[in-house]
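[1] Sequence unavailable; structure follows:
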């Protein structure tokens, strides 16, 4: 990958709006650079690497950003050269036109990467997510057993929700991995970009990437039924067209796995409904209620001892009570149903955090920092947290 044409020549192919020229004197090997940086980030078990002009490289380790002191301030030329070495001419042209670029790639000794280039204050910033070399398992990530149960469902909709960096796509990859090793299915994934590459085991897995294999989530979903799928993974329900198409696929008797950016399970439902115009929201609620299997709201929190992170998971299952509230648009009542349905396997985020604390997996400070209802958490955990305020 790094033995291609000299980056000065390649950069000249960029369209005029961003036709930066790497200065003639630029022959540093600093971005020996990007590969060296990525190897260091991997060695330190970082999840992300950030390159911004005027700042040293920063890596997110155990959820916190840390400066890589071995390197000085990043120059504009450093980041430009790094981007040139990691992208194709078509991707460079796309970035020049759209000022944004998402792409995935794999590097020897580093593994798969999910990358984003953007503009900030007229310069390029670069964020790189380092993905595990192997697809994690549900047990390996210490996720609840419900992830395995949901992966074996034959039809319906499962939404994994959470903020950016909460492990949603990794969790869905573990579910696809579980399907692959435990049932015979044709799985079609539609991703932006592909993060984990699956090798067929019991299932046949077709992986499609936006930009190279299909134009959009919605376009791929319109044609996916002709590919004889059993399971469809949709990277994200980010717009009306995608949400409607995903519901249609779920309505036709397929298992659909997708993600959403929301802080909790009820909020994820509200966000999906909110993608539809007001005149269509009641019908959207009916369609959601008919297809919903579960919403898994998750966030990553620091482990006790400060080494690594673990997922706290809110579980909302598509019971009759949940479906009725979704159908009627009474989203604000869903939290109480989750809170009082532990015998059915539902768990609020606070309950999940409290259980992690009781198991010794997180400490009291983390429990207090991430919980919403201190009194409820104290009751479950059997301890007082007020002294930590």
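    Noted; the coordinates are in hand. Please read all numbers here as calculations on a predicted model, not as lab measurements. Residues are numbered from 1 along each chain as shown.

[2] CA only for contacts and neighbour counts going forward, please
    Noted.

[3] tally of neighbours for the closest residue to residue 239 other than its chain neighbours?
    The spatially closest residue to residue 239, leaving aside those adjacent along the chain, is residue 275, at 6.1 Å (Cα to Cα, 6 or more residues apart in numbering). Counted by other Cα atoms under 10 Å, the residues lying close to residue 275 total 19.

[4] Residue 275 contacts residue 242, correct?
    No: using Cα atoms under 8 Å, residue 275 makes no contact with residue 242, being 9.6 Å away.

[5] Residue 187 sits in which helix or strand?
    According to DSSP states H and E, residue 187 maps onto strand 186-191.

[6] just checking, what packs against that strand?
    Of the remaining helices and strands, those touching strand 186-191 by 3 or more Cα pairs under 8 Å, 6 or more residues apart in numbering; DSSP states H and E are strand 204-209, helix 217-224, strand 231-234.

[7] try 7 Å
    strand 204-209, strand 231-234 (3 or more Cα pairs under 7 Å, 6 or more residues apart in numbering; DSSP states H and E).

[8] most neighbours per residue, which of those?
    Per residue and on average, the most neighbours among those fall to strand 231-234, with a mean of 26 (mean count of other Cα atoms under 10 Å).

[9] let's bring in a second one:
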């Protein structure tokens, strides 16, 4: 089949080659692919779910698809209550081994509609390479503080907010800076972007997959300390061991990057400290303050033309911020941080405002980014000269809310 389009006509007895052709067609437009028992195939395009197959797939067909993606033990593994998380690669062009399409695979046993013992397969498309750093059009204040010689940089946001893309683009910039060779090692679950840049002018990154190359994130700190890297990427700070590893590496002269699942920079301190026992929390908060250089939060709201745009909130942990936090118990740091975000106009409220003024974000998208109520969003936009962007039926919206 040449130039296949969606929805894709998967035959009843589809072969591995035909299934891969469906994946290639879906990958050409989508960020995520969903395959489930007794359901159509679906793809996510700019945050919207679109039908990807011309018919529903039987349970045995989804089992066959899982066999193509994983191996013959996949179905029994799901039956034992063990979900599958793995990395999948297929040839981008059949017979061409130079280019591959990569996916993050999750398969979970589930009830799907009326199918009691079904399978739900989610495949997140991993782009071949992160975008060039300059394409992200980051504010100069972020660029000025994103590449420290040592210390901790946190990139935060919810699932699907582009944290990994931003982090990989920053590392691509480091690798392509011919005058500053660096040794980069990453710890990821799974490995997402392949960081193959700057051949011959800097060491190629060593990317470790947790669960395959190393048992857990808790082992990453000890491993990294023995490898004498300049830059260490801890894919996610998800427990006390991985957070302690970030502290240790940052305090011993490494530039450390990690991601955290929180919504805004103001939530970082409480989230990171929460992994420690109550008596250990003050010491953990102080270590975080000693090592932290920059926090960037990112969201990807839908634009008025149906696409996505990155909106970022950030805080540079400079001397002014450190002094203000050091003078107060760590339980109050969230409120103080929010004050700095508003004062410096690096909160989501102020960063989304120009996009509303330019008609890129509508009223609802502004609310999604800022987490404001209808009343708060309307008042904020009116106060900042954007009353014309508040829906005319504001009263109806308020009553509905």
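    Alright, I've got the coordinates. What you see is a predicted model, and the numbers here were worked out from it, not measured in a lab.

[10] For the aligned partner of the residue nearest to residue 239 of structure 1 in structure 2, give its distance to residue 39 of structure 2.
    Residue correspondence to structure 2 (TM-score structural alignment): residue 275 of structure 1 is matched to residue 275. Counting by Cα to Cα, to the nearest Å, the gap from residue 275 of structure 2 to residue 39 of structure 2 is 39 Å.

[11] Then residue 311 of structure 2?
    34 Å.

[12] I'd guessed residue 353 of structure 1 sits against residue 312; true?
    Yes: Residue 353 of structure 1 lies in contact with residue 312 (Cα atoms under 7 Å); the separation is 5.9 Å.

[13] More neighbours: which of those two?
    Comparing residue 353 of structure 1 with residue 312 by other Cα under 10 Å, the one with more neighbours is residue 353, at 30 against 25.

[14] tell me which element the more buried one is part of?
    Using DSSP H and E, the element containing residue 353 of structure 1 is helix 349-358.

[15] now that helix, how far from the centre of its chain.
    Distance of helix 349-358 of structure 1 from its chain centroid, counting by Cα atoms, centre = their mean, to the nearest Å, is 22 Å.

[16] Would you mind identifying the next helix or strand past that helix?
    Helix 349-358 of structure 1 is succeeded, C-terminally, by helix 364-370 (DSSP H and E).

[17] Report the angle between the helix or strand containing residue 380 of structure 1 and helix 349-358.
    Assigned by DSSP H and E, residue 380 of structure 1 belongs to helix 374-381. For helix 374-381 of structure 1 against helix 349-358, the angle by axes from the mean of the first three to the mean of the last three Cα atoms, to 10 degrees is 40 degrees.

[18] got a list of contacts for helix 374-381 of structure 1?
    With contacts defined as Cα atoms under 7 Å, 6 or more residues apart in numbering, helix 374-381 of structure 1 is touched by 350-351, 354, 357-358, 368, 384-385.

[19] who wins for most neighbours among these?
    Using other Cα under 10 Å as the neighbour criterion, residue 354 leads these with 28 neighbours.

[20] For structure 1, which segments are assigned as strands?
    31, 48-52, 58-61, 64-67, 100-107, 111-120, 123-130, 156-161, 186-191, 204-209, 231-234, 255-260, 292-302, 309-317 (DSSP state E).

[21] wait, which of the ones you listed is closest to residue 85 of structure 1?
    Smallest distance to residue 85 of structure 1 across these (Cα to Cα): 9.4 Å, for strand 31.

[22] Tell me roughly how far the closest one lies from structure 2 on average.
    Here the mean offset of strand 31 of structure 1 against structure 2 after fitting is 6.5 Å, by mean Cα distance after the TM-score superposition for structure 1.

[23] quick revisit: other residues contacting the helix holding residue 353 of structure 1?
    Contacts for helix 349-358 of structure 1 (Cα under 7 Å, 6+ apart): 312-314, 362-364, 367, 371-373, 377, 380-381.

[24] Got a ChimeraX select line for the buried ones in these?
    Burial among the contacts of helix 349-358 of structure 1 is assessed by 16 or more other Cα atoms under 10 Å; the matching ChimeraX selection reads:
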select :312,313,314,362,363,364,367,371,377,380,381
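
[25] Which of the contacts of helix 349-358 of structure 1 sits closest to residue 81 of structure 1?
    Nearest to residue 81 of structure 1 among the contacts of helix 349-358 of structure 1, counting by Cα to Cα, is residue 312 at 38.9 Å.

[26] In JSON lines, list the strands of structure 1 along with distance to residue 84 of structure 1.
    Output for the strands of structure 1, formatted as JSON lines (distance: least, Cα to Cα, whole Å):
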{"stretch": "strand 31", "distance to residue 84 of structure 1": "11"}
{"stretch": "strand 48-52", "distance to residue 84 of structure 1": "14"}
{"stretch": "strand 58-61", "distance to residue 84 of structure 1": "20"}
{"stretch": "strand 64-67", "distance to residue 84 of structure 1": "24"}
{"stretch": "strand 100-107", "distance to residue 84 of structure 1": "12"}
{"stretch": "strand 111-120", "distance to residue 84 of structure 1": "11"}
{"stretch": "strand 123-130", "distance to residue 84 of structure 1": "12"}
{"stretch": "strand 156-161", "distance to residue 84 of structure 1": "33"}
{"stretch": "strand 186-191", "distance to residue 84 of structure 1": "23"}
{"stretch": "strand 204-209", "distance to residue 84 of structure 1": "21"}
{"stretch": "strand 231-234", "distance to residue 84 of structure 1": "29"}
{"stretch": "strand 255-260", "distance to residue 84 of structure 1": "31"}
{"stretch": "strand 292-302", "distance to residue 84 of structure 1": "33"}
{"stretch": "strand 309-317", "distance to residue 84 of structure 1": "33"}
